[in-house]
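Enquirer: Sequence isn't available, so here's the structure alone:
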């Protein structure tokens, strides 16, 4: 199936831009924020930014509430980044849609990015924010017994790490994990999808390797389970997982492999593959029809777990 025409137009337009790995991270971040600021933002009941304590200092979060009622499920969301770019501002739209479609409180986390905050700063920030969310769920209109971790791309990596860390620590307990085209393994060796989809589909293989190089300062950390979750020896006992992969995505194979490992470990797992989508398509919710359909389908599955 060819790439969806709405996404092909976006890929074609982006082809004129300089490669990501040739641009300073600060410039990339500003560009992505300017680009996503033009997207239409659906209204939610209440939005609030806060600073919460983290392992390296305060961490910025944004809380989305569907209404001012209490007892909602709570999603702690980690934005995609290639470990280097994006923010809670670039992912404002996807979090608003998730809040409304799932009818849940969403806590979006501005975790530390490389090169300023290399591994393991991101997972550490995300774990601290998830624990804060569990401890403060009631005060933000949520139910601490109905917690989900979620993220896209490198943010989905953070979600997998947090889920495993909390399992090993004995809690807080999670009802589910929502993993959108997750990064699950350092690409050495790179899977076939790096060759098949590493050019001309949006995110490139060279850009992803650039992000890894900025994120991992110590070579021995490349295959650390907190960096490469596919290398974790034991995935049993993790919360139910909804995993999205896309055909035109160089992360396709490692996302599928991680879902297979979860299933082998006895984890309740749904793998949903979109044949005509590319990396980042869920960020086009509200613009690309298939992204809207994917959000509705994922929220329907998550609703059965909470």
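Expert: Sure thing, it's come through. Remember, predicted model here, so these are calculated numbers, not experimental data.
Enquirer: For the rest of this, base every contact and every neighbour count on C-alpha atoms.
Expert: Will do.
Enquirer: And for residue 249, the neighbour number?
Expert: 27 (other CA atoms under 10 Å).
Enquirer: again with residue 277
Expert: Neighbours around residue 277, by other CA under 10 Å: 26.
Enquirer: Look up which helix or strand it falls in, please.
Expert: strand 269-278 (DSSP states H and E).
Enquirer: Second structure follows, compare the two:
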């Protein structure tokens, strides 16, 4: 009897400790959440966005704890959460969806069942900072594009960091895209109407891929590129949008460069150097000034108050990372004019409350200066990753539908 009492006491004590731990963890998450974000008056559905950011903080915290005790790997929880939140409940009777392997890479193909006609092709490259995201997470996005534009959508499951180190995913996406340009007809797509589309980091891969493709004379050229809240340079993190939106979810300024440090499997202290910009020499500043000057940003985007971060301590020995960041694979804004002027018609979407807003504006300017036709839409109440939530029954935002409608209309017009 005494043994049973002891076991019962042990069980109750363990349950109480577990409950206290959960409460303390949630209190920490709430404190971290509210002490690290700002929600300006004009942003779309601020309360819903705030709750979404809180869930992200919880997932990062859980992942950190479970990783420390050896129960999961880096980014496991966030990857699972993204996949689960975006997975459609029902099969779509209007679509044919199949998985194929191209150059050893999984590609999911979406197209309407009838009638059997030659359609546009949309090569979709998902975002996620190169560390999260998948074709499963973007299932609703790709279904929506396939149905609303009557296109064949090819979603590429490129490898993520750290399991697949840089620059593997750039090469994977390039190889798959070249194959699709050369063999589009095999999948019911028109080789003369292949469009590349990517958001955030996927937009960066899209930009780099397009720049590589236009320099090839032995393959068909893409018809257009679609760049959604895309980074195009990793030199200047003090543009107006970085300062104005540094504490606005879903992509905080420090979080962005921390992802970058983790992307290269480096200590997060390197993020301090990236934020400060101390690695940028005077020669580099002079070289890139004409493309990175805040004067290139229209005045209406510069008048909102900026939150200027406190300078961080310097950190040396990052020369290899600097070399990579200055390469056009990470800073396609700095590509030669001879490359830029060959690029296809481009759609650019930017969001007012996104640190990457000015990257899109600067790239738009470079394209237009080189005679490239650009369609630009700016979501005045939008935030980073807004279009990811299309057809999401709970996390639905008006700006999501507005932005996606502009993408759909652009594709339909090609």
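Expert: Thanks, I have the structure now. Keep in mind that this is a model prediction, so the values were computed, not measured.
Enquirer: now what about the TM-score between them?
Expert: Superposed pair, TM-score by TM-score structural alignment, normalised by the length of the first structure: 0.91. Supporting alignment: 300 aligned residues with a CA RMSD of 2.1 Å.
Enquirer: circling back: ok, then the element right after the strand holding residue 277 of the first structure?
Expert: helix 289-303.
Enquirer: residues touching residue 140 of the second structure, list them.
Expert: Applying CA atoms under 8 Å, 6 or more residues apart in numbering to residue 140 of the second structure gives the contacts 86-88, 390-392.
Enquirer: ignore the last one, residue 295 of the first structure
Expert: 97-98, 101, 282, 285.
Enquirer: what do you get for residue 94 of the first structure?
Expert: Here residue 94 of the first structure is in contact with 282-285 (criterion: CA under 8 Å, 6+ apart).
Enquirer: about what we covered before: make CSV out of the contacts of residue 140 of the second structure and add neighbour count.
Expert: CSV is the format used below for the contacts of residue 140 of the second structure (neighbours: other CA atoms under 10 Å):
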residue, neighbour count
86, 22
87, 15
88, 17
390, 23
391, 18
392, 16
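Enquirer: between these, which is nearest residue 247 of the second structure?
Expert: residue 390 (23.9 Å; CA to CA).
Enquirer: State the distance from the alignment partner in the first structure of that closest one to residue 81 of the first structure.
Expert: Aligned by TM-score structural alignment, residue 390 of the second structure pairs with residue 285 of the first structure. Per CA to CA, to the nearest Å, residue 285 of the first structure is found 17 Å from residue 81 of the first structure.
Enquirer: likewise residue 287 of the first structure?
Expert: Going from residue 287 of the first structure to residue 81 of the first structure by CA to CA gives 21 Å.
Enquirer: swap in residue 74 of the first structure?
Expert: Counting by CA to CA, the gap from residue 74 of the first structure to residue 81 of the first structure is 22 Å.
Enquirer: Neighbour count: these two, which is higher?
Expert: residue 74 (33 against 21).
Enquirer: wait, is that one part of a strand?
Expert: Yes - under DSSP: H, G, I helix; E, B strand; the rest coil, residue 74 of the first structure falls within a strand.
Enquirer: Excluding sequence neighbours, find me the nearest residue to residue 269 of the first structure.
Expert: residue 241 (4.7 Å; CA to CA, 6 or more residues apart in numbering).
Enquirer: contacting residues for residue 220 of the second structure?
Expert: Per CA under 8 Å, 6+ apart, neighbours of residue 220 of the second structure: 181-182, 191-192.
Enquirer: which of those does the first structure keep?
Expert: By both residues aligned by TM-score structural alignment, their matches' CA atoms under 8 Å, those still in contact after alignment to the first structure are residue 181.
Enquirer: Of the contacts of residue 220 of the second structure, keep whichever come out buried.
Expert: 181, 191 (16 or more other CA atoms under 10 Å).
Enquirer: Mind checking which of the contacts of residue 220 of the second structure land in helices?
Expert: Among the contacts of residue 220 of the second structure, the ones falling in helices (DSSP state H) are 181-182.
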